Every structure is written in C-alpha cells, then in structure tokens.
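Peer 1: Got a predicted structure here, sequence first:
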Amino acid sequence: MSMCLSLIMIHKLFNKVFDKHPKAVFFTCMDSRMIPSRFTQTNVGDMFIVRNAGNIIPHSHHFMGEVTMNEPAALELGCVVNDIRHIIICGHSDCKAMNLLYKLKDSTFSSKTNRQLSPLRAWLCNHAHTSLEKYHQLELCGTNRPLMFSSELPLKKFAAYIDPEKKWSVEDRLSQVNTLEQLANVASYNFLKRRLESHQLHVHALWFDIYTGDIYYFSRQNKRFVEINEFTVDSLSDEVSRYYS
C-alpha cells in the first residue's frame, strides 16, 4: 500500500478521535525514520509527541518520592493539565532498541558491569525487561496461541496474537509485544486511574512498518495488529468509535 493511501486510511481511522479539538499524546521511538505527523496526517498542535529509545513508558514502581522521568511528566501534562483523552503508543519495524533488547537475553551481555558502561542497556534492562519476559512466553507457546496482556483497566486483561502468519522477524515481534506491554505501564500511574476507569481516557497501540509505510492498529476485537487499508479501515473506525468515543 502506498504511503499516500496509508495517510488517508490513518486519517479516516482517527477521524472521530481528532475531531473538533484534535488532541492526543503520542509515544513513539526516537528513530529518525519515524515521522508521526506524516503517517498520522496530523498538523501542528494536534498531538503531544514523546520520543525515546524503544517507545517505552516506564512503570510507576521505578519512581519514589520526587524521582521521576520525562514520560510520566508528559502523561500528566497532556492528560491531566491539558485534558487530552487519547494516548497512542506506536512501535515500528527494524527498531534498533528492540534489536538490542533481544540481545539482552544473554546474561553476560546484560550484566551489571555492561549496564554501567551503556546507558542504553541500562534503560532497556530497567524499563523493558517485562517486554522481554513476555516475549519469552511467545517463544515457548508459539505464535498460534495468544498472549495475555494487562490492560489500562484494573484486573482486566486482553488477548493478543503476535504474528500468527509468521511474516516478521523475532525483533519485530518483540517490538509488537513491547508496544502492547506499555498499556499496563500507563495504567500504573495513580493520577490517571480515575480517568481510565471512568473511560475519560483511552489508550491505543499502533505499529509502523518502516520499509513499506504500512500502519497497523491493534484491534482488541480481532486480538491482533490489523493493517489499516481500504478493506479494514471502516471496521477499525467503527471499533474506535464504539470503544473509545
């Protein structure tokens, strides 16, 4: 599918999200090939964009007292101070951070000594280890069985089939797992819980194929990432309207 068509499809999908006052907090990777405003067809002022290595939102248990990071501060600024109602987490193919995370399965490579020498390894070991653990479940169970993820609502989980067609590399599968794992991290912040539980705040997951320009939306109805194209956009748009309006 051409990039132009991708833009049309993603704009139609989020037409009801980006309505009269289009606002969202968009978390994505710092990869230079990721240009969120382009593939979401949004304009200046439409979204708060937060970028880091691996589109990660650290879990709240890492922060005690006044110790914090940019990501939770951005969540509060966007969703509390500015009353933004939608959080979008977007991963992508050929993610260098996810490629490194996969290598961190090796205990020597991820040792404390090596983490002290590499801020990137330390960042991934501290804040993406749950994604790696979840991916290990996928390796044990296979892609034809669903993984269970914690949702943004307390005690509620959702099922996800990760690459049942076996079209992606192991690192790309890890990237998709990591993207979905961030939903639970969003829900870990007390200042968001009331809004999440009252359905005043909604969390979405996207995944972008760097090489084809195809964009995938995680459909809870279909329990998988579904490519946004002319055949799927109407049903995905209906799902967004039904569950997230």
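Peer 2: On my side now, so go ahead.

Peer 1: Going by C-alpha atoms from here, please, whenever you check contacts or count neighbours.
Peer 2: Will do.

Peer 1: those strands in this structure, which residues are they?
Peer 2: Read by DSSP state E, the chain holds these strands, from start to end of the chain: 24-29, 47-52, 86-92, 147-150, 157-160, 202-208, 215-219, 224-227.

Peer 1: this is the comparison structure:
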Amino acid sequence: GNLIPHSKLYGKEVLGSEVASMEWACSQGSLEHVIVCGHSNCQVKSILDVLGKSQIQSAPNCRSSPFLSWLTQHGNSTLTRFERYEMDRLQPITFQGISPKELWDAYVDPQCHWTDQDQFSQVNVLQQLQNVSSHGFLKPRLKSGALQLHGMWLDSRQQLPYLFSKEQQRFVQITDNNIDSLL
C-alpha cells in the first residue's frame, strides 16, 4: 500500500520499511522524482466502512491483526481528512508542504465523476504526499528542487493515469500533450 508514516511518528513507534527505503533511495542523490500512487476501486475505504472507526481504533483489534495495526497507524489521517471533506465536497482540502507555512489546496472530483471509494483513494494519495514531505531527510532536496514529489492516481477501470497538478489543484489526466507541463 501507499501509506507512509508522517515524520511526527518518529520515536512513538517503529517505522516500517517504507520510510527506510525512501530515505536510502533518496540519499543516493540521483533520484529526481518520488511518486505516490493510488488507484480506483481501492478496497481500503470499504474495509473502513465495514469495520467502523471505533472498531479500527480498538487496541485489541490492532494487536491481533498486523493489517489493522498498519491501517490504524497510517490510515487514520486519511480517514479523518476524508470525513471532513465529506461535509463539504465543494471546498478545497488544504495540505501542508515541506513547512507549516507552505500550504496547497486540492479539489477532489469537482465534476462528481468518481465513487466515494475513488475519492477516498485520491485523498489518500494527497495525504501521503504531505506525509512524505514531512521527512527531514528530504527537505533540503525538495527545497532546492533537486527532488520533486508527485501524486499519481490510476483509473483502473478505464486504464487512464492522472497526475495531481498543484497549479490546477486537482488530478489531471495524463496525455502525451501535457505530461511535460505536469512534471
């Protein structure tokens, strides 16, 4: 999955291989792009709906299931953000960049084209971008422009890729004509 722990979790838990792998790959110096991916028909939203937030946050459930533990530790930020988004889907969602002062907005599905499950997946991609950008080992390269973060989402039904555009504040379908401007 594409759940990346936020840097504020250092010291509170043992971080998984996601962050360690990312740090190692980015420290080699030749990596120019980090891409967080998501896809349509993602089943995480369905699992959360079936279980309910109170059951997911239950300590016994987390201790008995590695999957629920992982989902709870790293997915609650997306769940909380999506619940706020559901209250007013016409408003942008604000995310934090590499510093608390660097904020960016995102409109998720302004044309009401996608299912709730797909919208949740898109919000998750954006939340994970925020989490990735929180890591100190990336900040110097992000600030200098030597490293860029991207959010990609695949409509697996239509086999169409989308890339999040901070300029357009939404996911934009990738075509041969716009790929260079999106990157």
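Peer 2: Here it is on my side, so go on. Since the model is a prediction, treat every value here as computed from it, not as a measurement.

Peer 1: quick one: TM-score?
Peer 2: Scored by TM-score structural alignment, normalised by the length of the second structure, the superposition of the two chains gives a TM-score of 0.89; 183 aligned residues with a C-alpha RMSD of 2.1 Å.

Peer 1: thinking again about what came up before, got the strands of the first structure as CSV, with distance to residue 59 of the first structure and mean neighbour count columns?
Peer 2: Below are the strands of the first structure laid out as CSV (distance: least, C-alpha to C-alpha, whole Å; neighbours: other C-alpha atoms under 10 Å):
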stretch, distance to residue 59 of the first structure, mean neighbour count
strand 24-29, 14, 24
strand 47-52, 15, 18
strand 86-92, 14, 25
strand 147-150, 13, 18
strand 157-160, 17, 17
strand 202-208, 15, 21
strand 215-219, 21, 21
strand 224-227, 23, 20
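
Peer 1: So which of these is nearest residue 185 of the first structure?
Peer 2: Distances from residue 185 of the first structure to each of the strands of the first structure were compared using C-alpha to C-alpha; the minimum, 9.1 Å, belongs to strand 147-150.

Peer 1: What is the mean deviation of the helix ranked longest in the first structure from its aligned residues in the second structure?
Peer 2: Ranked by residue count and defined by DSSP state H, the top helix of the first structure is helix 170-187. Its match in the second structure and helix 170-187 of the first structure itself, once the structures are fitted together, sit a mean 0.9 Å apart by mean C-alpha distance after the TM-score superposition for the first structure.

Peer 1: ok and that helix relative to strand 86-92, angle-wise?
Peer 2: Direction vectors for helix 170-187 of the first structure and strand 86-92, defined by axes from the mean of the first three to the mean of the last three C-alpha atoms, to 10 degrees, enclose an angle of 160 degrees.

Peer 1: what range in the second structure matches helix 170-187 of the first structure?
Peer 2: Aligned by TM-score structural alignment, helix 170-187 of the first structure corresponds to residues 116-133 of the second structure.

Peer 1: Show me what the matching stretch is in contact with.
Peer 2: When contacts are taken as C-alpha atoms under 8 Å, 6 or more residues apart in numbering, the neighbours of stretch 116-133 of the second structure outside the stretch itself are 2-7, 36-43, 45-46, 77-78, 81-82, 95-98, 108-109, 139, 149-153.

Peer 1: how does it look with 6 Å?
Peer 2: If you take C-alpha atoms under 6 Å, 6 or more residues apart in numbering as the criterion, stretch 116-133 of the second structure is touched by 4, 6, 38, 40, 45, 78, 96, 97, 98, 151.

Peer 1: Off-centre distance for that stretch?
Peer 2: Mean C-alpha position of stretch 116-133 of the second structure versus that of the full chain (C-alpha atoms, centre = their mean, to the nearest Å) differs by 3 Å.

Peer 1: which ones are touching the residue nearest to residue 173 of the second structure when sequence neighbours are not counted?
Peer 2: Counting by C-alpha to C-alpha, 6 or more residues apart in numbering, residue 173 of the second structure lies nearest to residue 162, which is 4.1 Å off, once chain neighbours are set aside. By C-alpha under 6 Å, 6+ apart, the contact set of residue 162 of the second structure is 152, 153, 171, 172, 173, 174.

Peer 1: list the ones among these that the first structure also has?
Peer 2: Shared with the first structure under both residues aligned by TM-score structural alignment, their matches' C-alpha atoms under 6 Å, the contacts from the contacts of residue 162 of the second structure are 152, 153, 171, 172, 173, 174.

Peer 1: now these as CSV including distance to residue 145 of the second structure?
Peer 2: Supplementary listing: these in CSV, determined by distance: C-alpha to C-alpha, whole Å:
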residue, distance to residue 145 of the second structure
152, 19
153, 23
171, 21
172, 22
173, 24
174, 22
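
Peer 1: Closest one of these to residue 54 of the second structure?
Peer 2: Among those, residue 153 lies closest to residue 54 of the second structure (C-alpha to C-alpha), at 28.7 Å.

Peer 1: who touches that closest one in this structure?
Peer 2: Under the criterion of C-alpha under 6 Å, 6+ apart, the contact list for residue 153 of the second structure reads 37, 38, 39, 161, 162.

Peer 1: what does residue 107 of the first structure align to in the second structure?
Peer 2: Residue correspondence to the second structure (TM-score structural alignment): residue 107 of the first structure is matched to residue 54.

Peer 1: can you tell me how far that match sits from residue 60 of the second structure?
Peer 2: Taken as C-alpha to C-alpha, to the nearest Å, the spacing of residue 54 of the second structure relative to residue 60 of the second structure amounts to 12 Å.
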